[in-house]
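**Student:** can't give you the sequence, but here's the structure:
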């Protein structure tokens, strides 16, 4: 089983490397409630020391499905399809997805997806507490004059 690599860190950041999109299928995850192994999935909250989101990268083989439907109690999820195509279902709605599709699902939405393409599907899932984002983009920050070290 592949492990994430810490690139660099200090009190204000943690940088990790999970490898290429091809490397994602080398990871596996033991589902904490079911005890079953999920191949081709890597979570980055713990290795990156994130405190406000859980982010995972997942692969689904060609002509395969995620294998289960689920919902959440507090967290919404955003799915970003990086490679492949197929269908996404939320409750009774089923719609086509492909590279570049972005799907937000409220906590109570019952969800799953499948890969109908001949290539591996790769997607990112970002999970965060619904309605927790108070400030975003330029409202949450300011520009700072700083000399980039890559130019020195």
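**Tutor:** The structure has been received and is ready for your questions. Predicted, not measured: the structure shown is a model, and the values here were computed from it.

**Student:** only C-alpha atoms for contact and neighbour calcs from this point on.
**Tutor:** Noted.

**Student:** Verify the contact between residue 62 and residue 114 for me.
**Tutor:** No: contact criterion CA atoms under 8 Å: residue 62 and residue 114 do not qualify, at 9.1 Å.

**Student:** In the chain, what residue spans correspond to strands?
**Tutor:** Under the criterion DSSP state E, strands of the chain are mapped to 5-10, 13-17, 28-30, 37-39, 41-43, 54-60, 64-65, 75-83, 85-90, 93-98, 102-105, 111-115, 121-129.

**Student:** export these to TSV and tack on distance to residue 151 and mean neighbour count?
**Tutor:** Supplementary listing: the strands of the chain in TSV, determined by distance: least, CA to CA, whole Å; neighbours: other CA atoms under 10 Å:
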stretch	distance to residue 151	mean neighbour count
strand 5-10	19	10
strand 13-17	20	14
strand 28-30	39	15
strand 37-39	41	15
strand 41-43	33	21
strand 54-60	31	21
strand 64-65	46	16
strand 75-83	31	20
strand 85-90	40	19
strand 93-98	38	14
strand 102-105	35	16
strand 111-115	43	22
strand 121-129	32	20
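
**Student:** how near is the closest residue in space to residue 65 that isn't next to it in sequence to residue 63?
**Tutor:** Among residues not flanking residue 65 along the chain, residue 114 sits closest, at 3.9 Å (CA to CA, 6 or more residues apart in numbering). Applying CA to CA, to the nearest Å, the value for residue 114 to residue 63 is 8 Å.

**Student:** let's bring in a second one:
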């Protein structure tokens, strides 16, 4: 079973290791272990024939699904479409959703949840600090 290990923290960062995703049982939430305060991220593995056993919605969170390996189907508001490596799906909170692996190989995706409408423009700041890398 995959879990977050080797957690290292600095004043402004947290690093963890999940190991090989083939050890992932079904879902691994990263938020609590890494201390997220504005989003949730999960790593997901669905074995052949496995599916989300219910349709669900969210109160405040929009979600982004990034499929990284395998093939399956995703359903939003009764519309079904195929997903494969590189498919990215954005779903608003009120949308009804589910997904499944209808293939013969494992299906992996990363899901990111954040409060809808919470992003601001021009949040990035380029610093004048010199960039140096260790040899």
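**Tutor:** Thanks, I have it. Please read these numbers as outputs of a predicted model, since none were measured by experiment.

**Student:** quick one on the thing from earlier: so what corresponds to the residue nearest to residue 65 of the first structure in the second structure?
**Tutor:** By TM-score structural alignment, residue 114 of the first structure lines up with residue 100 in the second structure.

**Student:** again with residue 88 of the first structure
**Tutor:** Matched by TM-score structural alignment, residue 88 of the first structure corresponds to residue 74 in the second structure.

**Student:** Now for the closest residue to its match other than its chain neighbours: which residues touch it?
**Tutor:** Closest residue in space to residue 74 of the second structure, ignoring its immediate chain neighbours: residue 99 at 4.2 Å, by CA to CA, 6+ apart. Residue 99 of the second structure sits next to 51, 52, 72, 73, 74, 75 when contact means CA atoms under 8 Å, 6 or more residues apart in numbering.

**Student:** same check, this time on residue 107 of the second structure
**Tutor:** By CA under 8 Å, 6+ apart, residue 107 of the second structure lies in contact with 45, 46, 47, 48, 67, 68, 69, 70, 71, 72, 101.

**Student:** mapped onto the first structure, which of these hold?
**Tutor:** Contacts conserved in the first structure for the contacts of residue 107 of the second structure, using both residues aligned by TM-score structural alignment, their matches' CA atoms under 8 Å: 45, 46, 47, 48, 67, 68, 69, 70, 71, 101.

**Student:** Format those residues as JSON lines; extra columns: distance to residue 36 of the second structure.
**Tutor:** Shown next, in JSON lines, are those (distance: CA to CA, whole Å):
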{"residue": "45", "distance to residue 36 of the second structure": "22"}
{"residue": "46", "distance to residue 36 of the second structure": "24"}
{"residue": "47", "distance to residue 36 of the second structure": "28"}
{"residue": "48", "distance to residue 36 of the second structure": "31"}
{"residue": "67", "distance to residue 36 of the second structure": "22"}
{"residue": "68", "distance to residue 36 of the second structure": "22"}
{"residue": "69", "distance to residue 36 of the second structure": "25"}
{"residue": "70", "distance to residue 36 of the second structure": "28"}
{"residue": "71", "distance to residue 36 of the second structure": "29"}
{"residue": "101", "distance to residue 36 of the second structure": "29"}
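
**Student:** So which of the strands of the first structure is nearest residue 145 of the first structure?
**Tutor:** Of all these, it is strand 13-17 that lies closest to residue 145 of the first structure, at 19.3 Å by CA to CA.

**Student:** Could you tell me where that closest one falls in the second structure?
**Tutor:** Under TM-score structural alignment, the match for strand 13-17 of the first structure in the second structure covers residues 13-17.

**Student:** contacting residues around that stretch?
**Tutor:** Contact with stretch 13-17 of the second structure is made by 3, 4, 5, 6, 7, 8, 9, 34, 35, as judged by CA under 8 Å, 6+ apart.

**Student:** what's around the closest residue to residue 48 of the second structure other than its chain neighbours, how many residues?
**Tutor:** Leaving aside its chain neighbours, residue 48 of the second structure sits nearest to residue 104 (5.0 Å; criterion: CA to CA, 6+ apart). Counted with other CA atoms under 10 Å, the neighbours of residue 104 of the second structure add up to 12.
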